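only geometry, no sequence info:
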């Protein structure tokens, strides 16, 4: 085990209060990952905003159709947000780049291989391929959202975030007594190049993950993970998957950066279809 990453203990500048548009996005992102309908109190607590600011953000989102208010029951994601999510969901270019790599990992490791992307202080499972005998479809859901401080697919991303970003997430999600251990864990992940977890998000499931780093600047775009039942994936077996997982990440990261990275130059096809186009086909 490595030593505690002392550099992470250095004080960081407090984040600036987000502008109203970013407040609304934060609230929308939070609500999308909550059980719905969600109350104003729960959304306010989760977002870290006052009830007044949370209500204003929800009201603006409601007026635009991104959120629906269902009376005393609270708020739920609206039809416009769902339509936007469809447009922004993994596009054909991303799927073409990712699926062959995931399938190769799943067949080679005999377990489930998944792709996760960061969503604020969380990660979201966006794509996956399963080995023929895998039973994970019964417990892992696509679209599942978990904190970056929980599970190997999250900690592998967190370990490669800039120090200030990582520290802010650690302080938001963990109690003070848990933070030193997390900093040590992240330091070890950076050093060894992978993260492992044992029943962290789902009881009885073990996993191993590597970060997908943008070749231009090393920023984590997401993570690749292999997971399966603890009986089939003891620590010894997980360590045997490191080589194939790191090779897959090295292959996939540049492709992913081209499609969704901040330095991407790829041109994405429009998903708009007009009535006239349908009539002329």
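Ah, there it is. Keep in mind it's a predicted model, so treat the numbers as computed, not measured.

switch to C-alpha atoms for all contacts and neighbour counts from now on
Noted.

what number of residues lie near residue 216?
11 (other C-alpha atoms under 10 Å).

now do residue 254
Residue 254 has 17 neighbours, counted by other C-alpha under 10 Å.

which ones are touching it?
Counting by C-alpha atoms under 8 Å, 6 or more residues apart in numbering, residue 254 touches 214-215.

ok, the one 10 residues further on next?
With contacts taken as C-alpha under 8 Å, 6+ apart, residue 264 has the following neighbours: 257-258.

over to residue 190?
Contacts of residue 190 (C-alpha under 8 Å, 6+ apart): 159-160.

okay, one more to line up with it:
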């Protein structure tokens, strides 16, 4: 098989994995082929190969779902990053302090993903899901990352991305967003009031490396009706203090790694 053909097969396999990871239920061959634009023959070959490696599982009804092999990949990423390990107790502490849902995000190669989610003791239905990419401009976590970026990278992001309206409250004017990011930077935390999901309000603070570059963020999310301005301000300030501790741990780890090298 030519190198170009191998790359195409890999891209097709990734598209299948992306499709299945977005589903809440197992899917059949026809559904997968239609969603990915592949022929049934091609989809079946790839599905069978992934099944042989336990990357996918096939149930008794002939439907496919993500398999246990991916857990190893996730664990390997978390070991390399160290972000989840060094954040765990602070995430739990913020959940206990706020009584609300906590998210940890990782920022790599210009894109942010949900790395961890600690549910609120109170019921809260949100679309967030570990492993899913989040929009930077309409989420508190994303905006925390944006305000920590160097100004030239922020300008580049705003020039290349269309700020699509996700709710009636979404900020779609780049200049307006940029002004708000300046305010958030001075506060040390960002806010999002029903801009990404209606009924949800969040505050977030960035996690930065030893050079001050954002590698992630932590957010607190709650129903807007029980997260008023006063509570958001108190929780936001506390979150900024706690997230700074994660940044310090990350910086120290990198320094220790450089000494060993």
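Happy to help now that I have it. Quick caveat: nothing in here was measured; it's all calculated off a predicted structure.

the stretch 1-150 of the first structure: helices as residue ranges?
Secondary structure of the stretch 1-150 of the first structure, counting by DSSP state H, counting those that start in this stretch: helices at 20-32, 40-47, 51-63, 79-88, 92-109.

report the angle between the fourth one and helix 51-63.
Regarding helix 79-88 of the first structure and helix 51-63, their directions subtend 80 degrees when assessed with axes from the mean of the first three to the mean of the last three C-alpha atoms, to 10 degrees.

check the fit of helix 79-88 of the first structure onto the second structure and give the mean distance.
Here the mean offset of helix 79-88 of the first structure against the second structure after fitting is 3.7 Å, by mean C-alpha distance after the TM-score superposition for the first structure.

quick one: distance of that helix to the chain centre.
Remark: helix 79-88 of the first structure is offset 18 Å from the chain centroid, using C-alpha atoms, centre = their mean, to the nearest Å.

out of the helices of the stretch 1-150 of the first structure, nearest to residue 200 of the first structure?
Of all the helices of the stretch 1-150 of the first structure, helix 92-109 sits nearest to residue 200 of the first structure, with 20.2 Å by C-alpha to C-alpha.

now do the closest one: which elements does it pack against?
strand 112-119, strand 122-129, strand 220-229, helix 242-260 (3 or more C-alpha pairs under 8 Å, 6 or more residues apart in numbering; DSSP states H and E).

need those in a markdown table with distance to residue 46 of the first structure, can you?
Shown next, in a markdown table, are those (distance: least, C-alpha to C-alpha, whole Å):
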| stretch | distance to residue 46 of the first structure |
| --- | --- |
| strand 112-119 | 14 |
| strand 122-129 | 13 |
| strand 220-229 | 23 |
| helix 242-260 | 27 |
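
and among the ones you listed, the most buried is which?
Neighbour counts (mean count of other C-alpha atoms under 10 Å) averaged over each of those peak at strand 220-229, with a mean of 26.

got the angle between that one and strand 112-119?
Using the same axes, to 10 degrees: strand 220-229 of the first structure against strand 112-119 is 140 degrees.

so which of the helices of the stretch 1-150 of the first structure is nearest residue 169 of the first structure?
Among these, helix 40-47 sits nearest to residue 169 of the first structure (C-alpha to C-alpha), with 12.6 Å.

contacts for the closest one, please.
Here helix 40-47 of the first structure has contacts from 26-27, 30-31, 50-51, 54-55, 74-75, using C-alpha under 8 Å, 6+ apart.

equivalent analysis for stretch 217-229 of the first structure, please.
Taking C-alpha under 8 Å, 6+ apart as the rule, stretch 217-229 of the first structure contacts 105-106, 109, 111-118, 123, 134, 136, 152-154, 156-157, 160-162, 204-214, 233, 245, 249, 253, 256-257, 261.

residues contacting the equivalent of residue 116 of the second structure over in the first structure?
In the first structure, the residue matched to residue 116 of the second structure (TM-score structural alignment) is residue 126. By C-alpha under 8 Å, 6+ apart, the contact list for residue 126 of the first structure reads 90, 114-117, 142-143.

which of those residues map to contacts in the second structure?
Contacts conserved in the second structure for these, using both residues aligned by TM-score structural alignment, their matches' C-alpha atoms under 8 Å: 114-116, 143.

what's the closest of the residues you listed to residue 169 of the first structure?
Nearest to residue 169 of the first structure among those, with distances taken as C-alpha to C-alpha, is residue 116, at 17.4 Å.
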